[in-house]
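>>> attaching a predicted model along with its sequence, questions to come.
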Amino acid sequence: MFGERSTTDEVLAGANLKGKRYLVTGVSAGLGVETARTLAAHGADVIGTARNIAKAKRATEHVKEAAWANGGSLELVEVDLASLASVRAAADGLVEARKPLDSIIANAGVMACPFGRTVDGFETQFGTNHLGHFVFINRIAELLKPGGRLVNLSSTGHRFADVDLEDPNFEHTPYAEFIAYGRSKTANILFAVEFDRRHRDRGVRAAAVHPGGIRTELERHMSDDDLEQLIETINEGNAAAGKAPFEYKTIPQGAATSVWAAVVAPVEEIGGLYCEDCHVAELAEEQGLRGGVQPYALNADRARALWAKSEQLVGETF
């Protein structure tokens, strides 16, 4: 029914989400704000997390208006994914509140930033995009109801690189912004694969999604020349595959696959898989940044190994 140009409101047309509760990370800009808006506008109670609560409050004024008008609500919670102390404190507060969740949408992230380290010493992109979410989600996983879902936002950028379990923090490898981004986005998929395996017997499933190319704050570390070169690379691959040139999505189109996977998609069809354009993506082993998912990102053995490595790095077992 839906495709690459579907919007959030089209995906949720006619849906009544009153009594449903969703958690969305990264609601201070872009896709996170739009995801929260459309859920709240259909009556859902939404918990939105952000590192900068003042910024999130400004960005979500219209979300609150949509919630009030349609019987939903929005609650903001401070979470800095680059600090495990912040992550753990927020997760503990949510668990203590004992409010069950229908879905968690792990939307927050950083992209192609200069080399840096999180508060806990992890490479910034791996630490924020994967390890911060790994700890946060696992600590609140018990709140997901039977029938609940985890949706991890990944990217076609996972095709830049598989995870490196021997040197996840670039201690021995020369740093490259997009290699680091690719590793973190592959990790987002592998986390969903293993989370799905561990929780499906209790009726909770997980999937990863690629939102598509959208102009958001995620690109703030990239120059116009960087973006132009990236699009040229994508178009070369598209031309070789006989596909149309790249086009940006709008933010409502970009958030549609997240909402589709969290609310609408048949859960047995998406569990443990990678989705794009509101459908399950096909395996695609060829190189280049076009559609599909690399097989290494769905490898169950790699997913288990990443889980074990992540536990080792954060000093916590789930």
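Great, that's in hand. Numbers count the residues shown, from 1 in each chain.
>>> could you use CA atoms for every contact and neighbour count after this?
Will do.
>>> ranges for the strands of the stretch 1-150 of the chain?
21-25, 45-50, 73-78, 101-106, 144-153 (DSSP state E, counting those that start in this stretch).
>>> next, format the ones you listed as JSON lines and append distance to Val263.
As requested, those are exported to JSON lines (distance: least, Cα to Cα, whole Å):
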{"stretch": "strand 21-25", "distance to Val263": "10"}
{"stretch": "strand 45-50", "distance to Val263": "13"}
{"stretch": "strand 73-78", "distance to Val263": "17"}
{"stretch": "strand 101-106", "distance to Val263": "8"}
{"stretch": "strand 144-153", "distance to Val263": "8"}
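>>> any chance of CSV for those strands, columns distance to Gln125 and mean neighbour count?
Below are those laid out as CSV (distance: least, Cα to Cα, whole Å; neighbours: other Cα atoms under 10 Å):
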stretch, distance to Gln125, mean neighbour count
strand 21-25, 16, 25
strand 45-50, 16, 24
strand 73-78, 19, 20
strand 101-106, 14, 25
strand 144-153, 14, 23
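>>> and those strands: which comes nearest Thr38?
strand 45-50 (10.1 Å; Cα to Cα).
>>> list the contacts of the closest one.
18-28, 36, 39-40, 56, 72-80 (Cα atoms under 8 Å, 6 or more residues apart in numbering).
>>> geometric centre of the protein: which residue is closest?
For the chain, the residue sitting closest to the mean C-alpha position, by Cα atoms, centre = their mean, is Leu153 at 2.0 Å.
>>> pretty sure it sits against Ala206.
No - between Leu153 and Ala206 there is no contact under Cα atoms under 8 Å: 11.1 Å.
>>> helices along this structure, start to end?
Taking DSSP state H as the criterion, the chain contains helices spanning 8-11, 30-41, 53-59, 61-70, 84-97, 124-125, 133-140, 177-199, 224-240, 251-254, 256-259, 267-270, 300-314.
>>> please identify the most buried of those.
Per-stretch averages of neighbours, counted by mean count of other Cα atoms under 10 Å, single out helix 256-259 among the helices of the chain, with a mean of 30.
>>> now do it: which elements does it pack against?
Using 3 or more Cα pairs under 8 Å, 6 or more residues apart in numbering; DSSP states H and E, the elements in contact with helix 256-259 are helix 8-11, helix 30-41, strand 205-210.
>>> between these, which one is closest to Ala256.
The nearest among these, by Cα to Cα, is helix 8-11 at 4.3 Å.
>>> structure two is appended below for comparative analysis:
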Amino acid sequence: MTRIFGAESTTDEVLDGVSLSGKRILVTGASAGLGVETARVLAARGAQVVGAVRDLAKGQRATTEVRAQAAHGGGIELVELDLASLASVRTCADALNADGRPFDLIIANAGVMACPQGKTVDGFETQFGTNHLGHFVLINRIVPLLKPGGRLVNLSSAGHRYADVDLNDPNFDHTPYAEFTAYGRSKTANILFAVEFDRRHNDRGIRATAVHPGGIKTELARHMTDEATDALIESINAAQLDAGLPPFTYKTVPQGAATSVWAAIVAAPEEIGGRYCEDCHVAEISLGEGLRGGVQPYALDPEHAKALWAKSEEMVGERF
């Protein structure tokens, strides 16, 4: 009988009784928050985790408990990756390809949120460049390492509901900048990337999906003031009330990472391929305003996903 998981399920509950011995899994952003928890539960079930981190020293400190709990042949090794620099992304991909060991799963967990306006090393708007374009180049460059039957899990957010991607002005060159509009664009891009990646690779049994982890107190919100956080929660609760739903509550980190490992390992591949998941289930289309559950249809549109892919190739100067 299939077990049913939900918003309060934890990583350990989702992977209870699951052996990942012999599996090799790439997790980006493995030096804080959800990335550390994801790496911990995977290594504890026997997986060999490759944690991609911007700061190797910080990553070593952050993953002490991952190494302590590793079991059944599991473990973690770290590689350097700065998603805001395509030179760093390409160096990381080249090193992984040179190593040659394949991956069963890629969990694209790293990201930034609600940053002040800025640019990456390559001149891209910070959130779109880091959250989408950095992962776009990394994953496409190492896709030969992804085994047939493997999966890609992109961490997106209910924040995708703030904004669709703007393929005419991705860097806010002609549009007034707003932190959450930029975040929304990048999180929509994470979903659309999964949609098109799934279409391109499902003939090898490789499936891709995007997930919303929920609201969790992690380093991701470091750019937000207490006042901005309070205002955001008030707006969410207003939308929840209008929809007849209970008020917002934070998830714990193990609850937040549960949907990632559920979609990566437990869910049926045909269920999650090209979809958007939340609270350990596939989300329904939802057109309402605000940050309630569900996914906006523009984030799953296959033609839109193809257009974003082409625009991303143009921006990074590579064809995949």
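Yep, it's here. All of these numbers come straight from a predicted model, not from anything done at the bench.
>>> can you calculate the TM-score here?
Aligned and superposed, the two chains score 0.99 in TM-score terms (TM-score structural alignment, normalised by the length of structure 1); 317 aligned residues with a Cα RMSD of 0.5 Å.
>>> now for the residue nearest to the centre of structure 1: which residues touch it?
105-108, 188, 208-211, 258 are the contacts of Leu153 of structure 1 under Cα under 8 Å, 6+ apart.
>>> now which residue in structure 2 aligns to it?
Using TM-score structural alignment, the partner of Leu153 of structure 1 in structure 2 is Leu155.
>>> now for Lys57 of structure 1: what does it line up with in structure 2?
Match for Lys57 of structure 1 (TM-score structural alignment): Gln60.
>>> next: Val77 of structure 1.
Counting by TM-score structural alignment, the partner of Val77 of structure 1 is Val79.
>>> and that match, what does it touch?
Val79 of structure 2 sits in contact with 50-53, 56, 92, where contact means Cα under 8 Å, 6+ apart.
>>> ok, so of these, who is nearest Gly256 of structure 2?
Gly51 (18.2 Å).
>>> for the counterpart of Lys311 of structure 2 in structure 1, give me its contacts.
Taking TM-score structural alignment, Lys311 of structure 2 has Lys309 as its aligned residue in structure 1. Residues in contact with Lys309 of structure 1 (Cα under 8 Å, 6+ apart) are Leu165.
>>> ok, 10 Å please
Residues in contact with Lys309 of structure 1 (Cα atoms under 10 Å, 6 or more residues apart in numbering) are 165-166, 168, 303, 315.
>>> surely the match of Lys57 of structure 1 and Glu80 touch.
No - using Cα atoms under 10 Å, Gln60 of structure 2 is not in contact with Glu80; the gap is 11.3 Å.
>>> rewinding a little: and the match of Lys311 of structure 2, how far from Phe136 of structure 1?
To Phe136 of structure 1, Lys309 of structure 1 is 16 Å away according to Cα to Cα, to the nearest Å.
>>> for Gly71 of structure 1, same thing?
Counting by Cα to Cα - Gly71 of structure 1 and Phe136 of structure 1 are separated by 28 Å.
>>> same question for Leu17 of structure 1.
Going from Leu17 of structure 1 to Phe136 of structure 1 by Cα to Cα gives 24 Å.
>>> do Phe318 of structure 1 as well
Taking Cα to Cα, one finds Phe318 of structure 1 at 11 Å from Phe136 of structure 1.
>>> same thing with Phe122 of structure 1?
Here Phe122 of structure 1 is placed at a distance of 16 Å from Phe136 of structure 1 (Cα to Cα).
>>> now do Val11 of structure 1
Val11 of structure 1 is 28 Å from Phe136 of structure 1, by Cα to Cα.
>>> then Ala305 of structure 1?
To Phe136 of structure 1, Ala305 of structure 1 is 19 Å away according to Cα to Cα.
>>> do the same with Pro295 of structure 1
26 Å.
>>> before we move on, what about Asp277 of structure 1?
For Asp277 of structure 1 relative to Phe136 of structure 1 (Cα to Cα), the value is 27 Å.
>>> residues near the aligned residue in structure 2 for Arg205 of structure 1, how many?
Using TM-score structural alignment to pair residues, one finds that Arg205 of structure 1 aligns to Arg207 in structure 2. Arg207 of structure 2: 30 surrounding residues under other Cα atoms under 10 Å.
>>> surely Asn188 of structure 1 is in contact with Ile137?
No - in this structure, Asn188 of structure 1 is not within contact of Ile137 by Cα under 10 Å, at 11.8 Å.
>>> what is in contact with those two at once?
Joint contacts of Asn188 of structure 1 and Ile137 (Cα under 10 Å, 6+ apart) are 106, 131.
>>> please report how far Ala297 of structure 1 lies from Leu76 of structure 1.
32 Å.
>>> got it, and Gly116 of structure 1?
Between Gly116 of structure 1 and Leu76 of structure 1 the computed distance is 27 Å (Cα to Cα).
>>> can you check Gly147 of structure 1 too?
24 Å.
>>> ok, Leu150 of structure 1 next?
19 Å.
>>> what does Gln287 of structure 1 give?
Gln287 of structure 1 is 40 Å from Leu76 of structure 1, by Cα to Cα.
>>> can you check Gly292 of structure 1 too?
34 Å.
>>> aligned partner of Gly174 of structure 1 in structure 2?
Heads up, residue 174 of structure 1 is Pro, not Gly. Per TM-score structural alignment, Pro174 of structure 1 is aligned with Pro176.
>>> and for that match, the neighbour number?
Pro176 of structure 2 has 7 neighbours, counted by other Cα under 10 Å.
>>> Tyr298 of structure 2: neighbour count?
That count, for Tyr298 of structure 2 with other Cα under 10 Å as the rule, works out to 20.
>>> wouldn't it be in contact with Arg185 here?
No - at 11.1 Å, Tyr298 of structure 2 and Arg185 do not qualify as touching, with contact defined as Cα under 10 Å.
>>> what is in contact with these two at once?
Here Tyr298 of structure 2 and Arg185 have 160-161, 163-165 as joint contacts, going by Cα under 10 Å, 6+ apart.
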